[in-house]
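*Asks:* The following block contains a protein sequence and its predicted model.
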Amino acid sequence: MTNKAIQRAVSIAGSQQKLASLCGVAQPTVWRWLHGGGIEIRYVMEIVKATGGKVKAQDIRPDLAQLLQAS
């Protein structure tokens, strides 16, 4: 299962390596995100920033939006 939001972020950044560098992680971490691995909350805003806001936090982690609405 490919994470569409991360796929889009990789596309915007130019490569997995570039997105990794912008987010302060190693490229294998981006590969893991892309292939359904969990994305820690601390990296969500880094991904949003790396894409210039083109990929939204709720696209990356829809569960976060649901949690915020529930409170």
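*Replies:* That came through, no problem. Numbering: from 1, shown residues only.

*Asks:* For the rest of this, base every contact and every neighbour count on C-alpha atoms.
*Replies:* Will do.

*Asks:* In terms of helices and strands, where is G37?
*Replies:* Assigned by DSSP states H and E, G37 belongs to no helix or strand.

*Asks:* Kindly provide the distance from it to A26.
*Replies:* 14 Å (C-alpha to C-alpha, to the nearest Å).

*Asks:* Against that first model, consider the following:
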Amino acid sequence: MRLAHGAPPQAYKASLWEVKQELLVIWCSRDYSHLQEILGGSRMKSSKALEKAIKVVGSQSALARSCNVSQQAVHQWIAAGRVPVHQVRSVVSATHGAVSANDLRPDIFLPANTA
């Protein structure tokens, strides 16, 4: 919609509202299923890596001690499906590299062979 020069301010306000509505319709009509697959895949990978880290170390409590956090914190990581970024290094260290930073947080860390 194009407004004539000198149109009343209400007309501009109405046209801005219409533009916002059109943008919202365009935004909502897009197919973002591929993003869900990507995000879901990385979360799944993260939770499996966390499970592996717990198995390598022995238990949630042992991992918690190695990372200098409470067992409840490790339980929260499991519930969230990922390790907080600031704890990734401690988990990698606790597992002596059996689990990589990329395994734990593929959304943040690149694979080791990528430069």
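*Replies:* Looks like it arrived, so ask away. A quick note: this is a predicted structure, and the numbers were derived from the prediction, not measured.

*Asks:* what do we get in structure 2 for S11 of structure 1?
*Replies:* Using TM-score structural alignment, the partner of S11 of structure 1 in structure 2 is K55.

*Asks:* and the closest residue to P84 of structure 2 other than its chain neighbours, what element?
*Replies:* Nearest residue to P84 of structure 2, sequence neighbours excluded (C-alpha to C-alpha, 6 or more residues apart in numbering): W77, at 7.3 Å. Using DSSP H and E, the element containing W77 of structure 2 is helix 71-80.

*Asks:* State the span of structure 1 onto which that helix is aligned.
*Replies:* Against structure 1, helix 71-80 of structure 2 falls on residues 27-36 (TM-score structural alignment).

*Asks:* Of all the residues in the matching stretch, which ones are buried?
*Replies:* Going by neighbour count (16 or more other C-alpha atoms under 10 Å), the buried part of stretch 27-36 of structure 1 is Q27, T29, V30, W31, W33, L34.

*Asks:* distance between that stretch and the chain's centre?
*Replies:* 9 Å (C-alpha atoms, centre = their mean, to the nearest Å).

*Asks:* Kindly report the same for stretch 70-82 of structure 2.
*Replies:* Here stretch 70-82 of structure 2 is found 15 Å from its chain centre; the criterion is C-alpha atoms, centre = their mean.

*Asks:* Good, wrapping up.
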